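> model the following, please.
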Amino acid sequence: MVMDAYRAAIIGCGRPGQGGFGIAYAHARAYTACPRTTLVAAADINAENLQAFCTTYNVRGYTDYRTLLERERPDIVSICTWPPLHAQMTVEAAEAGVRAIWCEKPMALSLAEADQMLAACAAHGAKLQINHQRRFAPAFQAARELIQSGRLGTLVRLEGYVPEWDLLSWGTHWIDMMRFWNDDRPVAWVIAQVDCRKRTRRYGHLVEDYAVTYFAFENGVRGFLEVGEGCTETVGLRILGTEGMAVIQGGALRARPQGVGEWIEIAAAGSGEQAFLRALEDLIASLEEGREPLLSGYSARATTEIIMAAYESAYWRERVTLPLEVRDFPLSRLVQAQDSSPNRPSDRQV
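Now for the predicted structure:
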């Protein structure tokens, strides 16, 4: 059914100008920029954050998201809370009759949670979109077109680097992009090692301090991702083909394609705001056309599976084949095993 305007609401307001803690403001700007949506309400357990958000966007505020769902009956809901809350809130939004759910990444902290989200949305006819919005950014789309053009030869390897972050918080973007560039082909196996000696927590859950992940797609393309405090590379991605290579840094795409002896700029850095808006527009189109959005929950589950396989590989210290059978959060299990090990060194430097 095509509607003139969709009523939207946001769960989890956060704080403006605080990076991931203020991601709801990026969602709100997309809703206000889109002529097909009207932002009507927001929910947050922090009264100060809620008031600031509602004042900025002139919307009604709720300290209980369930009350928002019951009273406002929104068509689209953004879930911008911390990852441990994603599954429960997505399930309840779908059960409340929300037609489209735009959930922040990472999708979930286990495949069991991811499957709960997908099952609830399927049962209630809701579209689920996970915010890997860089698929809509011009430079990242230009990179995909460059690969498909054959100007780099046959795709061989994709690399990603993120200093000072982790697989779930930022690595999920790079793994998703590698899948996007390789036409979302399945991954066959994953091998990884992680360092979590500091027991760091971010956005309400355990994260590693450093991780190196290597994986193979079924078509032979390899993926490599280094994240965390041990990474000395600049944030970015590399594409290696048999006849050329390309790099994305700072959101801009440079390449040295086949037959070109020097680096050339292919696409400048685009607006992050535009990527959010295009993601929202595609979500609306998926509702009206009866298809999955480009940032579908099913696609995000595949990315989540690779991350969980990396943690599972670190736990067993061996290569893990997909599909992954474990349903829990392997990183938590790894830390528990380390804490209970009588052979754990006590004098290692952190």
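> use CA for all of it now, contacts and neighbours both
OK.
> and the end-to-end length of stretch 119-129?
Using Cα to Cα, to the nearest Å, the end-to-end distance of stretch 119-129 comes to 14 Å.
> tell me how far that stretch lies from the chain's centre.
Relative to the mean C-alpha coordinate of its chain, stretch 119-129 is positioned 18 Å out (Cα atoms, centre = their mean, to the nearest Å).
> swap in stretch 56-73?
25 Å.
> measure it end to end?
Using Cα to Cα, one end of stretch 56-73 lies 22 Å from the other.
> next, the buried residues of it.
In terms of neighbour count (16 or more other Cα atoms under 10 Å), stretch 56-73 has its buried residues at 57, 59-63, 65-66, 68-69, 72-73.
> next, the second sequence, to be compared with the first:
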Amino acid sequence: MTAVRVAVIGCGSIAKHRHLIEYDLQPGVEITAVCDIVEERAKAAAEKYGATAYTDYETLLKEEEVDAVSVCLPNYLHAPVSIAALEAGCHVLCEKPMATSREEAQQMIDAANKNEKKLMIAHNQRFVPSHQKARELIEQGEIGKIYSFRTAFGHGGPEGWSVDGKDSWFFQKEKAFIGAMGDLGVHKADLMRYLLGEEFTEVAGFVESSAKEGSDVDDNAVCILKSASGVVGTLAASWAYSAKEDNSTVIYGEKATLRLEDDPNFSLVAQYVSGEVVKYELGGIQTNDAGGQTTSKVIHHFITSITENTTPPIDGEDGKKSLEVILNALESAETKRICG
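Below you'll find the predicted structure:
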């Protein structure tokens, strides 16, 4: 079988530390082209991976014969560039949040369907071993009826991760659209939909911009979510956890409580009402911290969906539903009403 030819559009930190590395490790993949408006970044990536460098994505899509594209750009460009790539006949892996509105998300879905191409959204939390094991236990009825949960994703902010530091587009509303909620909160919205196996019908959001000077996007938020079956819980997303990253989830059930990424030594701890405690060592969660996990498995699943002609595990419809949770939280914060 011929190699899957890939182009990575956007050569910032997420491309450098995730997409390019993982494509390079994936058998049967050839990184054909890279693109960034900062020419030095594009050239550096092209030299490292033996690709052709571009500074304009439209030129890349016109001149290169590629099978798949990773969109690793500021949030406001996710939809237009994804749609352009789909229209050019490419499968698309788009970073989260997939779009800045429901309308944009639907346009991406429609473009994928019209051109019969794969559209996957890079929600990597589903592939964390502790999260997959927790879903397995829930599906097997190990914890019984689920009553509540709390989930959080917070760190000191994207300035420590973004290639542009404090000048990053993450802090610019016209480019980012949303801040910590789009960077981190949407990951947890997707994770809880995955774990519970149902949708959230009511959302209340409390959203603040208080931790980052000179920024006009949210940097600290707490949401209350209610699922279709009546499971209620909280979701926190923050760029104000300056001392230590928190990427934990706790699920409270009839028979047991599951603690995911909440213990420093065990990635999953199941505490049963009988008093039994089961501790799982399943490997660490992916993190931006030095020395952390670097393989998200997103690229593997994306390429597999192409080579085996299967539906990506997080397709456009899934991405839109997770985005809608965050959009409802923002609307709730603005209107002071519960949204859904």
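> what's the TM-score here?
With the length set by TM-score structural alignment, normalised by the length of structure 2, the two chains reach a TM-score of 0.83; 306 aligned residues with a Cα RMSD of 2.4 Å.
> re the thing from before, ok, which pair from the buried residues of stretch 56-73 of structure 1 is furthest apart?
Maximum pairwise distance in these, criterion Cα to Cα, is 20.5 Å, between Tyr57 and Arg66.
> quick check: the equivalent of Pro293 of structure 1 over in structure 2 vs Ile306 of structure 2, distance?
In structure 2, the residue matched to Pro293 of structure 1 (TM-score structural alignment) is Pro312. Distance from Pro312 of structure 2 to Ile306 of structure 2, counting by Cα to Cα: 8 Å.
> quick one: what helix or strand has Asn113 of structure 2 in it?
helix 102-115 (DSSP states H and E).
> hang on, the earlier thing: more neighbours: Pro312 and Ile306 of structure 2, which one.
Taking neighbours as other Cα atoms under 10 Å, Pro312 of structure 2 and Ile306 compare with Pro312 leading, 20 against 17.
> rewinding a little: would you check the span in structure 1 matched by the helix holding Asn113 of structure 2?
Counting by TM-score structural alignment, helix 102-115 of structure 2 corresponds to 111-124 in structure 1.
> give me the mean distance between the matching stretch and structure 2.
Its aligned residues in structure 2 lie a mean 1.2 Å from stretch 111-124 of structure 1 after superposition (mean Cα distance after the TM-score superposition for structure 1).
> residues in contact with that stretch?
The contact list for stretch 111-124 of structure 1 (Cα atoms under 8 Å, 6 or more residues apart in numbering) reads 87-88, 90-91, 94-95, 97, 107-108, 127-128, 297-298, 301, 304-305, 308, 326-328.
> now do 7 Å
87, 90-91, 94-95, 107-108, 127-128, 297, 301, 305, 327-328 (Cα atoms under 7 Å, 6 or more residues apart in numbering).
> buried ones in it?
Neighbour-count burial for stretch 111-124 of structure 1 flags 111, 113-118, 120-121, 124 (criterion: 16+ other Cα under 10 Å).
> returning to that earlier point: same list, the buried residues of stretch 56-73 of structure 1, but as a markdown table with distance to Leu277 of structure 1 and secondary structure please.
Formatted as a markdown table, the buried residues of stretch 56-73 of structure 1 follow (distance: Cα to Cα, whole Å; DSSP: H, G, I helix; E, B strand; the rest coil):
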| residue | distance to Leu277 of structure 1 | secondary structure |
| --- | --- | --- |
| Tyr57 | 17 | helix |
| Val59 | 19 | coil |
| Arg60 | 22 | strand |
| Gly61 | 23 | strand |
| Tyr62 | 25 | strand |
| Thr63 | 27 | coil |
| Tyr65 | 24 | helix |
| Arg66 | 26 | helix |
| Leu68 | 24 | helix |
| Leu69 | 23 | helix |
| Glu72 | 23 | helix |
| Arg73 | 22 | coil |
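> for the residues you listed, give me a markdown table that also has distance to Glu48 of structure 1.
What follows is the buried residues of stretch 56-73 of structure 1, written out as a markdown table (distance: Cα to Cα, whole Å):
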| residue | distance to Glu48 of structure 1 |
| --- | --- |
| Tyr57 | 15 |
| Val59 | 15 |
| Arg60 | 14 |
| Gly61 | 11 |
| Tyr62 | 12 |
| Thr63 | 10 |
| Tyr65 | 16 |
| Arg66 | 19 |
| Leu68 | 17 |
| Leu69 | 21 |
| Glu72 | 21 |
| Arg73 | 24 |
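> hmm, back to that, just the buried members of the contacts of stretch 111-124 of structure 1?
87, 90-91, 94-95, 107-108, 127-128, 297, 301, 305.
> report the two of those separated the most.
Among these, Glu95 and Glu305 lie farthest apart (Cα to Cα), at 25.1 Å.
> now, which of the buried ones among the contacts of stretch 111-124 of structure 1 lie within strands?
Under the assignment DSSP state E, these contribute 127-128 to strands.
> next step: the buried ones among the contacts of stretch 111-124 of structure 1 restricted to helices.
Among these, the members found in helices (DSSP state H) are 87, 90-91, 94-95, 297, 301, 305.
> could you dump the residues you listed into TSV and include distance to Leu155 of structure 1?
Below are these laid out as TSV (distance: Cα to Cα, whole Å):
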residue	distance to Leu155 of structure 1
Ala87	35
Thr90	36
Val91	38
Ala94	39
Glu95	43
Gly297	26
Arg301	24
Glu305	23
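> so which of these would you say is closest to Ala337 of structure 1?
When these are compared against Ala337 of structure 1 (criterion: Cα to Cα), the nearest one is Glu305, at 21.3 Å.
> quick one, what contacts the counterpart of that closest one in structure 2?
The alignment partner of Glu305 of structure 1 in structure 2, by TM-score structural alignment, is Glu324. For Glu324 of structure 2, the contact set (Cα under 7 Å, 6+ apart) comprises Arg102.
> which SSE is the equivalent of Tyr252 of structure 2 over in structure 1 in?
Aligned counterpart of Tyr252 of structure 2 in structure 1: Leu240 (TM-score structural alignment). In the assignment (DSSP H and E), Leu240 of structure 1 maps to strand 236-241.
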